[in-house]
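A.B. asks: Structural data only, the sequence is not supplied:
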């Protein structure tokens, strides 16, 4: 089987209207829920699963409110709560976690959906390379701060199915061959690496984080999922810099992209399907990601997963709600 990053699509049947079970009583938090895959996932889960509450975490609260209005046009009774969250700022992350913890006694699903791709060299407020800091470090801190609530939920008498769903990408194959994550670059502006290499190592970190999370916290089912190549704002953040080539590039690629509705099925599947195995990463829809990407198997490297976890824990030491 030939596996082409982004465009390969081997699927299993999944229809949200039929296959999302009742989520009655459950509380869900989705990062980056104001647009694209996050917004669509919230719609599907609210419309068909009818959970007790869904927190829509986003940096832009005006857009978050607009997204909630859009969702309610399709699911008028959707119990959505906006949550202010900037993944590039530890203070914002801690404030969001504190707000959630003060309002809720349980958390059944934490969907780490937000992400950036192919952006110019920059750093987060704490000095992490912007893609690695946003896609991995910010989400890792949020998960760390919400873990007590996740564990408390998992230990309830009814034994709820508690999950952390992490969006990775087949783009993890763009990380440095062999090494995977160049730890000496992740607390710089990343100028020593190509943009796509930086993106690749951030997405590799997502897959490895889910894998190690599953080992460290067996009470919680952790899974990483590649949504496929989806026609969202994320896919062309860099197109404007190509001027006249923007139109040609868009015209060439867009016919191969999935709609947001189709792309969101992958993470919704990972949220509710009984087929999901904790610690694995999956390609669309629900096919276990066992195919090696670019001749490597870094996403299943347990030593690298452990190294990343220990590095991350050291970086987040002392961070509390």
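C.D. replies: Structure's in. What do you need? Quantities reported herein were computed from a predicted structural model and do not represent experimental measurements.
A.B. asks: C-alpha from now on. contacts and neighbour counts both.
C.D. replies: Noted.
A.B. asks: Buried residues of the strand or helix carrying residue 222, list them for me.
C.D. replies: Using DSSP states H and E, residue 222 falls within strand 221-225. For strand 221-225, a neighbour-count test (16 or more other Cα atoms under 10 Å) marks 221-225 as buried.
A.B. asks: Out of those, flag the one nearest to residue 126.
C.D. replies: For those, the closest approach to residue 126 (Cα to Cα) belongs to residue 224, at 25.5 Å.
A.B. asks: Correct me if wrong: the closest one contacts residue 168.
C.D. replies: Yes - contact criterion Cα atoms under 8 Å: residue 224 and residue 168 qualify, at 6.0 Å.
A.B. asks: next up, a second structure to put side by side with the first:
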């Protein structure tokens, strides 16, 4: 894992598979962020085929979410599956907080797939002022993970079995130098334009943050309550690549890419299978070691530092998010 030859071999030789047809999700509530396009949409379609009670698509654009809901419904959605579209903008702490309040009102929440993200190839700032990849892929994802956690824990205690929280990462977390790790404040350094790097390096760095966040969150949450993991969906055809202008990605997709549907299979497999895992990194539909940096002492130090810095940002910038209360859950 981690090198180009390993990447190419896995993409050529492994073909992701859907869940077994008899795997039932009856009675459960599943929530997918970014479930209106790409891998998230394919994951949603796969989930629906296993008949949960409720599937919630959490999306930035509700109109586009409704289009996705209609598309799913047309593909023979069982009549007993309740499909809902909820608004959620990772670039608005007010939106995330309102979403969190809505989640807490759910009678149950069994599975959450945090799939929403982007790959911005040039330096830009989000509405909240942070570098865009950092805001959406790390800060937004992390705050949403904290918002859904109480509902997942409540459901686990009511059902006497663990709920599941899966964060979408990338094999690209193996491939970046992560020079920001030596800065006095890692996240502040990542906001600076001269630290952005070239092409996909910033995207991959935020995917490394996803792995570190998932591992630290898992270390603070009991496995009997919520199984927390990170997943690499593989290199797939997806709208994620829309900002890449050189044509290199198209060439690599032609040579190595999995279909969007196959990527969706990987996400669903990570979300509902592998119940004996916790704080794990999944790739090719199995638990594998993350990068050497993640497992190193330096990586463990960076993991705790990023956790602390992230909470400092939330306390300062998201006062309505009840950070102290959320922190008490971990």
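C.D. replies: Sure thing, it's come through. Every value quoted in this text rests on a predicted model; they were computed, and no experiment measured them.
A.B. asks: circling back to that earlier point, mind giving me a markdown table with the buried residues of strand 221-225 of structure 1 and columns for distance to residue 63 of structure 1?
C.D. replies: A markdown table is the format used below for those (distance: Cα to Cα, whole Å):
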| residue | distance to residue 63 of structure 1 |
| --- | --- |
| 221 | 31 |
| 222 | 29 |
| 223 | 28 |
| 224 | 26 |
| 225 | 25 |
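A.B. asks: thinking again about what came up before, what touches both of residue 224 and residue 168 of structure 1?
C.D. replies: 206-207 (Cα atoms under 8 Å, 6 or more residues apart in numbering).
A.B. asks: Can you tell me what residue 114 of structure 1 aligns to in structure 2?
C.D. replies: Aligned counterpart of residue 114 of structure 1 in structure 2: residue 116 (TM-score structural alignment).
A.B. asks: got it, and residue 28 of structure 1?
C.D. replies: Match for residue 28 of structure 1 (TM-score structural alignment): residue 30.
A.B. asks: Which residues are in contact with that match?
C.D. replies: Counted by Cα under 8 Å, 6+ apart, residue 30 of structure 2 has contacts 52, 54-56, 109-112.
A.B. asks: Mind doing that once more with 6 Å?
C.D. replies: Residue 30 of structure 2 sits next to 55, 111-112 when contact means Cα atoms under 6 Å, 6 or more residues apart in numbering.
A.B. asks: From those, pick the one nearest residue 254 of structure 2.
C.D. replies: residue 112 (31.3 Å).
A.B. asks: Strands of the stretch 201-330 of structure 2, start to end?
C.D. replies: Secondary structure of the stretch 201-330 of structure 2, counting by DSSP state E, counting those that start in this stretch: strands at 226-232, 280-283, 286-288.
A.B. asks: What is the first one packed up against?
C.D. replies: Identification of packing neighbours for strand 226-232 of structure 2 by 3 or more Cα pairs under 6 Å, 6 or more residues apart in numbering; DSSP states H and E yields strand 163-168, helix 201-220, strand 280-283.
A.B. asks: for the stretch 1-150 of structure 1, what spans make up the helices?
C.D. replies: Along the stretch 1-150 of structure 1, counting by DSSP state H, counting those that start in this stretch, helices occupy 16-19, 36-44, 61-74, 90-103, 130-132, 139-154.
A.B. asks: What is the mean deviation of the second one from its aligned residues in structure 2?
C.D. replies: On superposition with structure 2, the mean distance recorded for helix 36-44 of structure 1 (mean Cα distance after the TM-score superposition for structure 1) is 0.6 Å.
A.B. asks: Run the angle between that helix and helix 61-74 for me.
C.D. replies: 40 degrees (axes from the mean of the first three to the mean of the last three Cα atoms, to 10 degrees).
A.B. asks: Next: the fourth one.
C.D. replies: Orientation of helix 90-103 of structure 1 against helix 61-74 (the same axes, to 10 degrees) gives an angle of 40 degrees.
A.B. asks: And the longest one, by the same measure?
C.D. replies: Between helix 139-154 of structure 1 and helix 61-74, the angle comes out at 50 degrees (the same axes, to 10 degrees).
A.B. asks: For residue 3 of structure 2, grab the count of nearby residues.
C.D. replies: Residues near residue 3 of structure 2, counting by other Cα atoms under 10 Å, number 11.
A.B. asks: which one in structure 1 is aligned with it?
C.D. replies: Match for residue 3 of structure 2 (TM-score structural alignment): residue 3.
A.B. asks: where's that match relative to residue 16 of structure 1, distance?
C.D. replies: Distance, residue 3 of structure 1 to residue 16 of structure 1, by Cα to Cα, to the nearest Å: 26 Å.
A.B. asks: now residue 312 of structure 1
C.D. replies: 35 Å.
A.B. asks: Tell me the counterpart of residue 205 of structure 2 in structure 1.
C.D. replies: Aligned partner of residue 205 of structure 2 by TM-score structural alignment: residue 201.
A.B. asks: Could you verify my assumption that that match touches residue 181?
C.D. replies: Yes - with contacts counted by Cα atoms under 6 Å, residue 201 of structure 1 reaches residue 181, the gap being 5.3 Å.
A.B. asks: Looking at these two, which is more packed in?
C.D. replies: Set residue 201 of structure 1 next to residue 181 and count neighbours by other Cα under 10 Å: residue 201 wins out with 27 against 23.
A.B. asks: quick one on the thing from earlier: now the helices and strands packed on strand 226-232 of structure 2 as a markdown table including distance to residue 143 of structure 2?
C.D. replies: Formatted as a markdown table, those follow (distance: least, Cα to Cα, whole Å):
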| stretch | distance to residue 143 of structure 2 |
| --- | --- |
| strand 163-168 | 12 |
| helix 201-220 | 11 |
| strand 280-283 | 20 |
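A.B. asks: Not counting residues beside it along the chain, what's closest to residue 115 of structure 1?
C.D. replies: residue 135 (5.1 Å; Cα to Cα, 6 or more residues apart in numbering).
A.B. asks: what do we get in structure 2 for the one you found?
C.D. replies: In structure 2, residue 135 of structure 1 lands on residue 137 (TM-score structural alignment).
A.B. asks: and stretch 243-257 of structure 2, which residues are buried?
C.D. replies: 244, 253, 256-257.
A.B. asks: Good, wrapping up.
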